[in-house]
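Engineer: what would the 3D arrangement of this be:
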Amino acid sequence: MSHALIWFRRDLRLDDNPALEAALRAGHAPIPVYIHAPDEEAPWAPGAATNAWLHRSLQALDADLRARGSRLIVRRGDSLSELEKLIAETRAEALHWNRLYEPASIARDTRIKQGLKSRGLTVESHNAALLVEPWTVQTGSGDPYRVFTPFWKNARTRLVAAAPPTAPARLPEPPVLLAGLGIEDLKLEPAPPEPRWDAGFWQHWQPGEAGAREMLDAFLDGAAHGYKEQRNYPDRIATSKLSPHLHFGEISPRQVVARVLGQVWPAAVQGDIDHFLSELGWREFSHHLLFHLPHTAQENLNPKFSEFRWAKPDPAHLAAWQRGRTGVPIVDAGMRELWHTGWMHNRVRMVVASFLTKNLRYHWKHGADWFWDTLVDADLANNTQGWQWTAGTGADAAPYFRIFSPIAQAQKFDPAGKYIRRWLPELATLPESALAAPWEQPDLVRRLAPGYPSRPIVDLKASREAALAAYSGPKSKPPPER
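Structural biologist: The predicted model follows:
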């Protein structure tokens, strides 16, 4: 039987894996391969939290392959060189992979496809990560969308309820003498003498395809009901938490949509389902923007902000934000949740981003870089779009005068203070009336929470006024809808 290499990247699953399906359909025996080449993704090589998740996700994929009679061949080095070696060692006739959409990956994959095709190898790439390819959704004039609503109105019509294919129960065994590294040889996890800063992650997450399926099941049975409103409250289990599983391709958006559309929902829940699907739409929109405007991972999308007066970061203030020591409880709770779990509730992401870009008036890239290193769902498209949206510099962005009040956000979306108390245990004994703005009751804080900052690192009112004054220069507005 002829062989085909299946080059796994961020498609770490066997169900609904178009590259695997294509090889089997062509009659090839698939050889699953993972090549560790983080430098090829520069300047956005995976961060530390991403690598910690990747270690466990690769282990889960290898276990799933072994349960079917196959195994994952792990290599490290230049991707093209390692693929050429594998082709020579296995006499493979074809190479299949699922597409990535980041600028560096597109350039690398294009070069590899052209080089290997010129030597007579069958090389095919497939869509495993998106509901719609970025180049297939266009405005009436043939341009990419820059506003979400018309983009999603167009893309939403393409969703299908048909269940995607599942993996076969058995897979052929790769050649016995085909050598590879152990996953542990990639040194993706923190190792002594480095502290196990990721230990808290695994109380909340199960990387791998099985963990992704369980997370989707739990969401559809529970938080999907009431999702539209409840998703705003960080103290509740009210979101899908599928983002890291989607990022690593442990589940596909097609699988999620098929489950959602294939289920009969009460009329009262339909608004929740539509809103959840629109959140998947934002993920698609982010990839659409990055594909068509790749410079936005580093630069403001809106050129009116090219001369904006960002403040020079104070290293002590930036560190206080990173470590959850700003003295603003809802901000600090979010940053502590991120550090402990590798994830942060979306409502709180907007609050901490607004604090950094508006109250501190630091360039959004300082926040994007920190999130990139600490999030287990550190997706370049989503991370870029999220930060530019809050900063007001991106497509479909929040208007420049929108500055999240961390006090109002805490009072509205964490009214009982459960979220703040969970992640800031030093404030656990404060009454609810003091949790949103403890500096307003200094005597109480000195007595009950002496270890917490006595006041915020920046005056919220004064910094808001300074931000409004600075932002009123560009007065950046999103382009008109097309």
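Engineer: from now on I want contacts and neighbour counts done on CA atoms only, so please keep to that.
Structural biologist: Noted.
Engineer: can you name the next helix or strand after the longest helix seen in the chain?
Structural biologist: Ranked by residue count, the top helix of the chain under DSSP state H comes out as helix 270-292. Read in the C-terminal direction, the helix or strand following helix 270-292 is helix 315-323, with elements assigned using DSSP states H and E.
Engineer: and the angle from the next helix-or-strand element following that next one to helix 315-323?
Structural biologist: Past helix 315-323, heading to the C-terminal end, the next element that is a helix or strand (DSSP H and E) is helix 329-341. Here helix 329-341 points in a direction 70 degrees away from that of helix 315-323 (axes from the mean of the first three to the mean of the last three CA atoms, to 10 degrees).
Engineer: contacting residues around helix 329-341?
Structural biologist: By CA atoms under 8 Å, 6 or more residues apart in numbering, the residues outside helix 329-341 that reach it are 197-198, 200-202, 204, 321-326, 343-345, 348-349, 351-352, 355, 374-375, 406-407, 409-410, 419-420, 422-424, 435-437.
Engineer: just the ones in helices from those, please.
Structural biologist: Restricting those to those inside helices, with DSSP H as the criterion, leaves 321-323, 348-349, 351-352, 374, 406-407, 409-410, 419-420, 422-423, 435.
Engineer: buried subset of those?
Structural biologist: The neighbour-count test (16 or more other CA atoms under 10 Å) applied to these identifies 321-323, 348-349, 351-352, 374, 406-407, 409-410, 419-420, 423, 435 as buried.
Engineer: quick check: chain neighbours aside, which residue is closest to Met59?
Structural biologist: Let me fix one detail, which is that residue 59 is Gln and not Met. Take Gln59 and drop its neighbours on the chain: the residue closest to it by CA to CA, 6 or more residues apart in numbering is Ile183, 7.0 Å away.
Engineer: want to put them side by side, so please do this one too:
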Amino acid sequence: MINSALPDGIKTPINICWLRRDLRLNDNRALYHALKSSFPVLPVFIFDTHILNHLSDKKDKRIVFIHETIEQINTVLNENGASLLVLHYEPLTAFKNICSALDVREVFANHDYEPYAIKRDAAIQQFLLQKKILFHTYKDQVIFERSEVMKPDGTPYTIFTPYSKKWKQKYAEQKNIIYPSDKYLHRLLKTKPLAIPSLKEIGFEKINIHIPPLNIQESTIAHYHKTRNLPAINGTSYAGIHLRFGTVSVRQLVELAYRFNEQWLNELIWREFFMMIIFNFPYVVNGSFKKKYDHIQWRNNEAEFELWCKGKTGYALVDAGMRQLNATGWMHNRVRMIAAGFLTKHLLIDWRWGEAYFAEKLIDYELASNNGNWQWAAGSGCDAAPYFRIFNPAAQAQKFDPQLAYIKTWIKDFKPGYLPPIVAHEFARKRALEVYKKSVKEI
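Structural biologist: Take a look at the predicted model:
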């Protein structure tokens, strides 16, 4: 129980900072405001059983990454005479236990925009309200959220280019504020180190993982527009997982992008665009943004889907990407687009199948971006590629991996004809055009 996890003798009023998708001590808006408040602050992290119980892979790299990150945070807190309270509960149960054991006056957290998170936070807020405990939440993982970048008539943008222009205009008009939360750690609740549940105790296994380090050197960002499509070189920032779990401040990254590379800035804006879409159009989680695309007659061949998952389609760039994903939990962004387009257009397999597979495997999985990019590839999303845009994977390989360096890295026994193609490109292209044209015509 919570009582046994806490040290004895805490009788004074305290405030809580609930860490979620903001696993850092610097430039953390909720933590900053908590530490500037009237009472000592106890940071809390909850391994949410509602989420964890749906994860079938007990060697999930993301859970290992989170666990390692909160251990690192706790080490810093211990050095400041404080500790992180880590619980393994459904969040509402966790807060009921916390508030029965401690004199909690206020709770601070940063916004989350996914449908489950919105419902979760509403339930927590209602419980705290009944206990007369204030619940403060802040914008932290994006520059602009929800309805801050809208059309002149107040409706959401559904096309990226005008959204990005408005986004950049608003950003240029404001001051980029940094929240120096790490300078106020002396205001944390003083307590002995608290035990963190082991991975085994929360139902997972300890494995060795390699998370690509954040690559935001000035030279990388300055040349991003030239290198981002070449999977064989180290030309991307690997910012995805760090943004997903908040181990880096988006304000820091946007400031860097604004100074050095507009293309990289656009990628960061795409992330916020998709978050805005999923907040304002929550039906896209399970359905097509363009609803007529729900009428596509998918083939959904399970044997072909399995070959795609294993990287055995006979198309080298697709297979290399899928093997990279399965081995590391990460795939190069250009290759993600090619693999997604191949599944939906060449094999006519429902984008939701591929989206779910990526959601299971990607260490940087983020619902809004994953959903948005899969619907983009399938043609069913907002501002998506038209359905008749069907990439030739072989031509893409020649263009972006001409020396076969990336392909040979992930297909160890590669040679031309290493596997017979699962389907001929021209046949698949013609079939997709016919099915899409018939299925998405206005009804």
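Engineer: could I get the TM-score for this pair?
Structural biologist: The TM-score (TM-score structural alignment, normalised by the length of the second structure) is 0.90; 427 aligned residues with a CA RMSD of 2.4 Å.
Engineer: can you check which strand is longest in the first structure?
Structural biologist: The longest strand of the first structure (DSSP state E) is strand 29-36.
Engineer: next SSE downstream of that one?
Structural biologist: Beyond strand 29-36 of the first structure in the direction of the C-terminus, DSSP H and E gives the next helix or strand as helix 48-67.
Engineer: buried ones in that next one, by neighbour count?
Structural biologist: Neighbour-count burial for helix 48-67 of the first structure, counted by 16+ other CA under 10 Å, picks out 48-65.
Engineer: can you check stretch 133-153 of the first structure too?
Structural biologist: Using 16+ other CA under 10 Å as the burial criterion, the residues of stretch 133-153 of the first structure that qualify are Glu133, Pro134, Val137, Gln138, Pro144, Tyr145, Arg146, Val147, Phe148, Thr149, Phe151, Trp152.
Engineer: what does stretch 119-136 of the first structure give?
Structural biologist: Using 16+ other CA under 10 Å as the test for burial, stretch 119-136 of the first structure gives Leu121, Val123, Glu124, Ser125, Asn127, Ala128, Ala129, Leu130, Leu131, Val132, Glu133, Pro134.
Engineer: out of these, which sit inside strands?
Structural biologist: Of these, the ones assigned to strands by DSSP E are Val123, Glu124, Ser125.
Engineer: what residue of the second structure matches up with the second one?
Structural biologist: In the second structure, the residue paired with Glu124 of the first structure is His136, using TM-score structural alignment.
Engineer: can you tell me the closest non-neighbouring residue to its match?
Structural biologist: Among residues not flanking His136 of the second structure along the chain, Phe108 sits closest, at 4.8 Å (CA to CA, 6+ apart).
Engineer: what does the one you found align to in the first structure?
Structural biologist: Applying TM-score structural alignment, one finds that Phe108 of the second structure aligns to His96 in the first structure.
Engineer: what do you get for Ala320 of the second structure?
Structural biologist: With the correspondence set by TM-score structural alignment, Ala320 of the second structure lines up against Ala333 in the first structure.
Engineer: coming back round to it: what about the residue nearest to Gln59 of the first structure, how many residues nearby?
Structural biologist: Under the neighbour criterion other CA atoms under 10 Å, Ile183 of the first structure is assigned a count of 20.
Engineer: wait, what's in contact with it?
Structural biologist: Neighbour list for Ile183 of the first structure: His55, Leu58, Gln59, Val74 [criterion: CA under 8 Å, 6+ apart].
Engineer: now the residues you listed in CSV, with distance to Asn382 of the first structure?
Structural biologist: Output for the contacts of Ile183 of the first structure, formatted as CSV (distance: CA to CA, whole Å):
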residue, distance to Asn382 of the first structure
His55, 22
Leu58, 23
Gln59, 26
Val74, 28
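Engineer: for the residues you listed, which one is nearest Arg361 of the first structure?
Structural biologist: Nearest to Arg361 of the first structure, judged by CA to CA, of the contacts of Ile183 of the first structure is His55 at 36.1 Å.
Engineer: quick one: residues contacting the aligned residue in the second structure for that closest one.
Structural biologist: For His55 of the first structure, the equivalent position in the second structure is taken to be His67, counting by TM-score structural alignment. If you count contacts by CA under 8 Å, 6+ apart, His67 of the second structure has them with Leu199.
Engineer: grab the nearest non-local neighbour of the most centrally placed residue in the second structure.
Structural biologist: Nearest residue to the geometric centre of the second structure (CA atoms, centre = their mean): Glu366, 2.4 Å. In space, and not counting its chain neighbours, Glu366 of the second structure is closest to Arg244: 6.2 Å by CA to CA, 6+ apart.
Engineer: next one: the equivalent of the one you found over in the first structure from Arg146 of the first structure, what distance?
Structural biologist: The pairwise alignment with the first structure assigns Arg244 of the second structure to His247, based on TM-score structural alignment. From His247 of the first structure across to Arg146 of the first structure, the span is 23 Å (CA to CA, to the nearest Å).
Engineer: picking that back up, can I get the buried residues of stretch 133-153 of the first structure in TSV including distance to Ala42 of the first structure?
Structural biologist: Listed next are those as TSV, based on distance: CA to CA, whole Å:
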residue	distance to Ala42 of the first structure
Glu133	23
Pro134	22
Val137	28
Gln138	29
Pro144	25
Tyr145	27
Arg146	26
Val147	28
Phe148	28
Thr149	32
Phe151	29
Trp152	30
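Engineer: tell me the one of these nearest Ala395 of the first structure?
Structural biologist: Checking those against Ala395 of the first structure by CA to CA gives Arg146 as the nearest, at 5.4 Å.
Engineer: once you drop chain neighbours, what's closest to the aligned partner of the closest one in the second structure?
Structural biologist: Structural alignment (TM-score structural alignment) places Arg146 of the first structure against Thr158 in the second structure. Spatially, and ignoring its direct neighbours in sequence, Thr158 of the second structure is nearest to Cys382 (5.6 Å; CA to CA, 6+ apart).
Engineer: three-state assignment of the one you found?
Structural biologist: Of the three states, Cys382 of the second structure takes coil under DSSP: H, G, I helix; E, B strand; the rest coil.
Engineer: where along the stretch 51-200 of the second structure do the strands fall?
Structural biologist: Assigned by DSSP state E, counting those that start in this stretch, the stretch 51-200 of the second structure shows strands spanning 85-89, 104-110, 134-138.
Engineer: quick one: the last one to the first structure mean distance?
Structural biologist: If you overlay the two and look at strand 134-138 of the second structure, the average distance to its match in the first structure is 0.9 Å (mean CA distance after the TM-score superposition for the first structure).
Engineer: quick check: Asp78 of the first structure touching Ala37?
Structural biologist: Yes: at 6.2 Å, Asp78 of the first structure and Ala37 qualify as touching, with contact defined as CA atoms under 8 Å.
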